[in-house]
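Asks: Predicted model follows, preceded by the sequence.
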Amino acid sequence: MAPSTRTADTRTLSGVLVGLAVLGLALSVANVPGSPLRSWNLELFTIFVFPLVISLVAYVRFAESVAWWEVALLAVWGGLSVAVTAFVGFLATMGTPGGYPGVAVELVRNIAMFLAATLGLGIPYGLAGKYRREHPRRTVVSAVLALVVLFTLFNAVAVVTT
């Protein structure tokens, strides 16, 4: 049995979750054209990496105790989920005609993609943490379904906003 550690106070982790979500939205807003923070790296970080961090914090928040290898495995699975989703999203939207849609549309698209990725990974990972002790099979199913939920939400937003 792997050593487990007691998670931090749930109130503290809830605050961290809210703070990370607000920071992700703020980074999406700060990445509009004309901003000194404008960067493709910031946009990719905000849309793909930040939701993964939020989902891992959600797992730790809802699990009573966690083993380090569980979080590492979820991080790898989430990274693979994000990679597959981004690749298929690129293929789904690469043939769309048109030019630059404008600042407002880009802002709405970035916020919608951030929220889709955050909810697509965060909800299944949070449920996996909640069911960790009582229903281990539900935990595995929830974590595996994170790919499906992320894929569906993210690509729906990508196709609709393109």
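Replies: Perfect, thanks for sending it.
Asks: From now on I want contacts and neighbour counts done on CA atoms only, so please keep to that.
Replies: Noted.
Asks: name the helices or strands packed onto the helix of greatest length in the chain?
Replies: Longest helix in the chain, counting residues (DSSP state H): helix 103-130. Packing partners of helix 103-130 (3 or more CA pairs under 8 Å, 6 or more residues apart in numbering; DSSP states H and E): helix 10-30, helix 50-62, helix 136-160.
Asks: quick one: it to helix 10-30, angle?
Replies: Per axes from the mean of the first three to the mean of the last three CA atoms, to 10 degrees, the angle that helix 103-130 makes with helix 10-30 is 160 degrees.
Asks: structure B:
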Amino acid sequence: MAYCTEITDHSMISLGKCTKLKTLESRGCPLITSLGLAAIAVGCKQLTKLDIKKCYNINDSGMIPLAHFSQNLRQINFSFTSVTNVGLLSLASISCLQSMTILHLKGLTPSGLAATLLACGGLTKVKLQASFKTLLPQRLFEHLEARGCVFQWRDKVFQAELDPMCWKLQLEDVE
């Protein structure tokens, strides 16, 4: 249901009744909040993969229930959400978490990121903003890489994404 801009927390609450749900991609659904994410966490305990990128209204109050109830979660992308150090660090309680994509989180500090990376012992892949390379000690990355974690760096500057239809109209105007 990625980029379905009409999806709301009510939809997520209904979806939370799907107890065997393993993968959820609700990327780009701006009406989903932490309340909807909490409903998914409580009801969908088999969830292994979650993509909530660009769900701007999801914050720490959604991540904490996710960390408590989603103990099977292996992969998460929560880029462009309102998650801070607190929500990020709460994910350390998920022992099987292997992959995180963490891009453009306004409430994330280098020390919060470092604490989370150290606390999440099972990480094998982390996608981060390239600016963190210089903000964290090189020894931290060496330690994590020795534990088997691979880092992928993204250097994209934050940009508001154009509406796909608007972009198409602009292209037609140019031709």
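Replies: Nice, I can see it. Keep in mind the model is a prediction, meaning the values are calculated, not measured.
Asks: Got a TM-score for the two of them?
Replies: Scored by TM-score structural alignment, normalised by the length of structure 1, the superposition of the two chains gives a TM-score of 0.24; 62 aligned residues with a CA RMSD of 4.9 Å.
Asks: Tell me which of the helices and strands packed on helix 103-130 of structure 1 sits nearest to residue 111 of structure 1.
Replies: helix 10-30 (6.0 Å; CA to CA).
Asks: So what's the gap between the helix or strand just after that closest one and the chain middle?
Replies: Proceeding N to C from helix 10-30 of structure 1, the next assigned helix or strand is helix 40-44, under DSSP states H and E. For helix 40-44 of structure 1, the gap between its own C-alpha mean and the chain's C-alpha mean amounts to 15 Å (CA atoms, centre = their mean, to the nearest Å).
Asks: mind listing what's buried in helix 40-44 of structure 1?
Replies: 42-43 (16 or more other CA atoms under 10 Å).
Asks: Please, where are all the helices along structure 2?
Replies: 9-15, 34-43, 60-69, 85-90, 110-119, 132-135, 138-146, 164-174.
Asks: ok so, going back, chain center to the longest helix of structure 1, what's the gap?
Replies: Here the centre of helix 103-130 of structure 1 is set off from its chain's centre by 6 Å, with CA atoms, centre = their mean.
Asks: same question, stretch 84-93 of structure 1
Replies: Centre-to-centre, stretch 84-93 of structure 1 and its host chain are 16 Å apart (CA atoms, centre = their mean).
Asks: repeat for stretch 62-81 of structure 1
Replies: 13 Å.
Asks: how close does residue 126 of structure 1 get to residue 74 of structure 1?
Replies: Going from residue 126 of structure 1 to residue 74 of structure 1 by CA to CA, to the nearest Å gives 11 Å.
Asks: make that residue 68 of structure 1, sorry
Replies: As defined by CA to CA, residue 68 of structure 1 lies at a distance of 10 Å from residue 74 of structure 1.
Asks: circling back to that earlier point, ok, residue 126 and residue 74 of structure 1, which is more surrounded?
Replies: residue 126 (25 against 19; other CA atoms under 10 Å).
Asks: isn't that one right up against residue 52?
Replies: No - in this structure, residue 126 of structure 1 is not within contact of residue 52 by CA atoms under 8 Å, at 11.8 Å.
Asks: Report how many residues lie close to residue 106 of structure 1.
Replies: So residue 106 of structure 1, with other CA under 10 Å, has 19 neighbours.
Asks: Next one: it from residue 140 of structure 1, what distance?
Replies: Distance, residue 106 of structure 1 to residue 140 of structure 1, using CA to CA: 36 Å.
Asks: Just give me the residue closest to the centre of structure 1.
Replies: Centroid-nearest residue in structure 1: residue 51, 2.6 Å away (criterion: CA atoms, centre = their mean).
Asks: For residue 121 of structure 1, see how far away that one is.
Replies: 7 Å.
Asks: Over to residue 158 of structure 1?
Replies: From residue 158 of structure 1 over to residue 121 of structure 1 (counting by CA to CA), the distance is 16 Å.
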